[in-house]
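**Student:** Sharing a model prediction with you, sequence too.
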Amino acid sequence: MRKKAYFRLKSLLVAAFTIVSFSVEAQQKAVERDTSFTVHSAYVKAKKQYPAVSIATPKIPAGVASKRDLTYCTVGDRNLKLDIFYPTAKRKAKYPAVLLIHGGGWRSGDRSHHIPMAQQLAGKGYVTVTAEYRLSTEAIYPAAVNDLKAAVRWMRANANAYAIDTTKIAVWGFSAGGQLAALMGSTNGDKRYEVNTCNRGVSSNVQAVVDVDGILAFIHPESGEGDDSKSTSAATYWFGAPKSQKPELWQEASALNHVSGKMPPILFINSSVDRMHAGRTDFINKLNELKIYNEVHAIPDTPHTFPLFNPWFEPTLNYTAAFLSKVLNGK
């Protein structure tokens, strides 16, 4: 009897351990990073249509230093990281700064994607930051916005260490990052996105926005987001519900619905894929009514991922640098 009881207890323990192990594994998989969008995968896709394309890896400008893997905010037990690039030349005036936000459908992508852009802008006299943010595999909207607002607050809180001019902070984003950049600029001063406790009391306002192929409106005739007919769309994952169920969230995350006198100057750099800048015309009309400076540069015959590749990296950099010089430095 004892032997039977022993084996029964043993099998129950093995079963329990298996269930717990499966549960832990399932939890790990639930937050496993989505690596479907990388520079390499985008390159393979773009090269089919544009055989001459190459990944942009320009030489790092002289006089640019960096610090990597710095924690800018801790949410629960999650340390959010950033990399910072800055000019080493000492001067009396402090440097304007730029936060760069990667794309990937709010679900994939990595802050390393725009290190080349960050390095080149640092070479032109900007302190630049590439920051990660929680993706939809980890936390749904508005977590990403909250995180990136916290990144701006970190930049201001650490301004003295990197000679940042706190009155001149811009945000630059590509694709989903462009959408986030436009939303950040259009919600300057909006307390709904200031829920992270990191560096509370420090402003997250930005003084300029560069939106590189990021949409301005989710529910809009020009928008292709939210089509779940074949598979769950990236936006549906991000909002945690289709637009038919929670349209108020989809509207709330649309920068078009927040344009006000608090909106800073904005630059649009766009590909020839029209749906990637849905709502741009309506957005510009609102800006013009409010007399807010804006620029549009559409680069013809380009894939959505154009800023990652030659021959389009340099024009993207030049448009960005000229705009920031004008609106932040008055040049």
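**Tutor:** Arrived safely, thanks for sending. Numbering: from 1, shown residues only.

**Student:** When you work out contacts or count neighbours from here on, use the C-alpha atoms and nothing else.
**Tutor:** Will do.

**Student:** can you map out the helices along this structure?
**Tutor:** Shown for the chain, the helices assigned by DSSP state H span residues 2-30, 39-49, 115-123, 143-157, 159-162, 176-186, 234-239, 247-252, 280-289, 313-329.

**Student:** tell me which residues of the shortest one are tucked away?
**Tutor:** The neighbour-count criterion (16 or more other CA atoms under 10 Å) identifies A159, Y162 as the buried residues of helix 159-162.

**Student:** Name the nearest residue to D301, sequence neighbours excluded.
**Tutor:** S272 (5.6 Å; CA to CA, 6 or more residues apart in numbering).

**Student:** could you list every residue that touches T128?
**Tutor:** I84, F85, Y86, A97, V98, L99, L100, A118, Q119, L121, A122 (CA atoms under 8 Å, 6 or more residues apart in numbering).

**Student:** same thing but 6 Å
**Tutor:** Applying CA atoms under 6 Å, 6 or more residues apart in numbering to T128 gives the contacts I84, F85, A97, V98, L99, A118.

**Student:** Turn the residues you listed into a markdown table, columns for neighbour count.
**Tutor:** Formatted as a markdown table, these follow (neighbours: other CA atoms under 10 Å):
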| residue | neighbour count |
| --- | --- |
| I84 | 23 |
| F85 | 25 |
| A97 | 33 |
| V98 | 30 |
| L99 | 24 |
| A118 | 27 |
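
**Student:** For W250, state which of these is nearest.
**Tutor:** Using CA to CA, L99 is the member of the contacts of T128 that sits closest to W250, with 24.2 Å.

**Student:** P116: neighbour count?
**Tutor:** 18 (other CA atoms under 10 Å).

**Student:** separation between it and N270?
**Tutor:** P116 sits 19 Å away from N270, going by CA to CA, to the nearest Å.

**Student:** ditto for Y95
**Tutor:** 27 Å.

**Student:** what does Q28 give?
**Tutor:** 37 Å.

**Student:** More neighbours: which of the two?
**Tutor:** Neighbour comparison, Q28 and N270: the larger count goes to N270, with 27 against 11 (by other CA under 10 Å).

**Student:** Settle this for me: that one is touching V296, isn't it.
**Tutor:** No - using CA atoms under 6 Å, N270 is not in contact with V296; the gap is 7.7 Å.

**Student:** okay, and the common contacts of the two?
**Tutor:** Contacts common to N270 and V296, judged by CA under 6 Å, 6+ apart, are absent.

**Student:** another structure for you, compare them:
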Amino acid sequence: MIRFVASLCLLAAGASAATWHSTATGSDLPMKILEPASGGGELRPAVLYLENLAAPRVGTDSDASIIHDFLAQGCLVVTIDYDHAKQSRWPALNLDLAALRNQIQHHQLLADERLDPAHIFIVPSGCRLKRDVAFYHDGDRTLAMDIVYPAHPVHPVGSVIEFSCDNLNRMGNFSLDFCTDTILEGAAAEGYAAAMADHPVRAPYHGLDPMPQCGWMTKAAVRTLRAQSASLDLNGRIVVAGFSRGSGMSLLLTTTTGLPAFEGHGENQGVDSSVQGAIVLAGRFTYLHLLPHDHMIPRYNIAWGTRAQHEDVWRDAGALDYLHGPTVPLFLSINCTEGADYQLQMQVLARRLTELHSPFIYQPDPQPRGHRMPLDPSVLNPMLSYLRQRLH
């Protein structure tokens, strides 16, 4: 597992200025800590605001006005100035995105601040944040998303949506750090809108994704993001990304297109629920192809009955088993040291897509990091090319 160590050089005791060492640029960058006027005694949301990145700035609102509004909303704002260093963009920037969360998680950065670990946002310059956009009501639980988006771009932009691996707090810093999840924030830095949505299954998660309910919720999320197009200057093109428990949700949105059983629930009914692509990382896609020693089989037997007696139930639980023809082009990746169960799932998925003549890109992650999201340029570069192709 990659560990990142902070290098902080406070200018004076209690001062709000510091430097932060960037892995991407190999240099110490100016950092400022801006305190909101209120909320000193409670845990506070934080915005890490990245200024002067190498990628073209797509939002046209000024940094001053955006930061002013974050502070007015009670957020602690931390600015980091990259001074347009050429390495301060995808894929090198993704190392810094992972480092910031890792250092906060291990109390090596902002250790003296009372931060809310469920509300730590990394926002590129020129972007704003729309929080708690509801897309589904499930009894006493309201599912929602947080959207980072370029503020008043010259041209509408595409969007990337992800379903969180934290079933309790969609922006939980522990999960984002553990998974080295940088896709959304990296995409935002490249000029796209990025939405983190609640996972359909409420906490605690036991590895069971009820169908068609998960489809109802994921499609409601896509519709709700697309419904923001006019107000947030989005172009209506959406790519879904998923890892681990979120990966099946990503695939599900591509395999159930046009199936009535998965429509008609949640917010913004009548809006198009299709996606234009999907990034599908390690996960479970079918329950009809499992290794004999898969540790989850006893749990599935209890929940669904044995596969021999209830194969239809096992089939309905898997996102892949709704696919009977070509779907949108997919981007697939899995770590070279991922567990055998996940490796088998990716093999079955790739084989099914090939059989159906459904286009996909497969780029395995060569860094031996196990159950983690990719940080290697050999994966991230073709992933960004894929996003550009699907979102324009």
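**Tutor:** Happy to help now that I have it. Please read all numbers here as calculations on a predicted model, not as lab measurements.

**Student:** Most tightly packed of the helices of the first structure?
**Tutor:** helix 176-186 (a mean of 28; mean count of other CA atoms under 10 Å).

**Student:** With the second structure overlaid, how far apart is it on average?
**Tutor:** Averaged over the aligned pairs, helix 176-186 of the first structure sits 1.1 Å from the second structure after superposition, using mean CA distance after the TM-score superposition for the first structure.

**Student:** Now do that helix against helix 143-157, angle only.
**Tutor:** Between helix 176-186 of the first structure and helix 143-157, the angle comes out at 60 degrees (axes from the mean of the first three to the mean of the last three CA atoms, to 10 degrees).

**Student:** Which one, of the helices of the first structure, ends up nearest to T137 of the first structure?
**Tutor:** Checking those against T137 of the first structure by CA to CA gives helix 2-30 as the closest, at 6.7 Å.

**Student:** For L267 of the first structure, list the residues it contacts.
**Tutor:** Contacts of L267 of the first structure by CA under 6 Å, 6+ apart are V210, N294, E295, V296.

**Student:** let's see 10 Å
**Tutor:** 172, 182, 208-212, 293-297, 319-320, 323-324 (CA atoms under 10 Å, 6 or more residues apart in numbering).

**Student:** Just give me the match in the second structure for it.
**Tutor:** Matched by TM-score structural alignment, L267 of the first structure corresponds to F331 in the second structure.

**Student:** on that earlier part again, ok, so of the contacts of L267 of the first structure, who is nearest T71 of the first structure?
**Tutor:** Taking these together and measuring to T71 of the first structure by CA to CA, the closest member is W172, at 20.1 Å.

**Student:** Check the gap between that closest one and F268 of the first structure for me.
**Tutor:** Per CA to CA, W172 of the first structure is found 10 Å from F268 of the first structure.

**Student:** Counting neighbours, go ahead and name the busier of these two.
**Tutor:** W172 (28 against 23).

**Student:** Show me what L288 of the second structure aligns to in the first structure.
**Tutor:** By TM-score structural alignment, L288 of the second structure lines up with I219.

**Student:** Tell me which residues touch its match, please.
**Tutor:** E225, G226, K243, P247, E248, W250, Q251, S254, A278, G279.

**Student:** TSV for the residues you listed, including distance to K90 of the first structure?
**Tutor:** Formatted as TSV, the contacts of I219 of the first structure follow (distance: CA to CA, whole Å):
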residue	distance to K90 of the first structure
E225	46
G226	49
K243	51
P247	50
E248	48
W250	45
Q251	45
S254	40
A278	42
G279	42
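
**Student:** And V271 of the second structure, how far from A221 of the second structure?
**Tutor:** Distance of V271 of the second structure to A221 of the second structure, computed by CA to CA: 11 Å.

**Student:** Spit out the residues that contact those two alike.
**Tutor:** In contact with both V271 of the second structure and A221: A227, using CA under 10 Å, 6+ apart.

**Student:** picking that back up, tell me which of the contacts of L267 of the first structure persist in the second structure.
**Tutor:** Retained contacts for these in the second structure, judged by both residues aligned by TM-score structural alignment, their matches' CA atoms under 10 Å, are 172, 208-212, 293-297, 319-320, 323-324.

**Student:** List just the nearest of those to D69 of the first structure.
**Tutor:** Nearest to D69 of the first structure among those is W172, at 19.6 Å by CA to CA.

**Student:** quick one: contacts for Y237 of the first structure?
**Tutor:** G105, W106, R107, L135, S136, T137, A139, I140, Y141, G226.

**Student:** What is the most widely separated pair among the residues you listed?
**Tutor:** Once CA to CA is applied, the contacts of Y237 of the first structure give A139 and G226 as the farthest pair, at 18.2 Å.

**Student:** These two: who's more crowded?
**Tutor:** G226 (21 against 18).

**Student:** And the more buried one, how close does it get to V327 of the first structure?
**Tutor:** 35 Å.

**Student:** ranges for the strands of the stretch 151-300 of the first structure?
**Tutor:** 164-174, 208-212, 266-270, 294-298 (DSSP state E, counting those that start in this stretch).

**Student:** Mind telling me what A220 of the second structure corresponds to in the first structure?
**Tutor:** Match for A220 of the second structure (TM-score structural alignment): A150.

**Student:** Distance check, that match against E222 of the first structure.
**Tutor:** 31 Å.

**Student:** same thing with Y126 of the first structure?
**Tutor:** Taking CA to CA, one finds Y126 of the first structure at 34 Å from E222 of the first structure.

**Student:** Settle it for me: which of those two has more neighbours?
**Tutor:** Using other CA under 10 Å, the more surrounded residue of Y126 of the first structure and E222 is Y126, with 29 against 17.

**Student:** Looking at the second structure, name the residue matched to the more buried one.
**Tutor:** Match for Y126 of the first structure (TM-score structural alignment): Y192.

**Student:** circling back to that earlier point, just curious, which of the contacts of T128 of the first structure is nearest to A65 of the first structure?
**Tutor:** F85 (5.7 Å).

**Student:** what's near enough to touch the residue lying closest to the closest one once chain neighbours are set aside?
**Tutor:** Using CA to CA, 6+ apart and skipping the chain neighbours, the partner closest in space to F85 of the first structure is S66 (4.3 Å). Applying CA under 10 Å, 6+ apart, we find S66 of the first structure in contact with D83, I84, F85, Y86, P87, T88, Q119, A122, V127, T128, V129.

**Student:** can you put those residues in JSON lines and add distance to S112 of the first structure?
**Tutor:** Shown next, in JSON lines, are the contacts of S66 of the first structure (distance: CA to CA, whole Å):
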{"residue": "D83", "distance to S112 of the first structure": "9"}
{"residue": "I84", "distance to S112 of the first structure": "11"}
{"residue": "F85", "distance to S112 of the first structure": "12"}
{"residue": "Y86", "distance to S112 of the first structure": "16"}
{"residue": "P87", "distance to S112 of the first structure": "19"}
{"residue": "T88", "distance to S112 of the first structure": "21"}
{"residue": "Q119", "distance to S112 of the first structure": "11"}
{"residue": "A122", "distance to S112 of the first structure": "15"}
{"residue": "V127", "distance to S112 of the first structure": "16"}
{"residue": "T128", "distance to S112 of the first structure": "13"}
{"residue": "V129", "distance to S112 of the first structure": "11"}
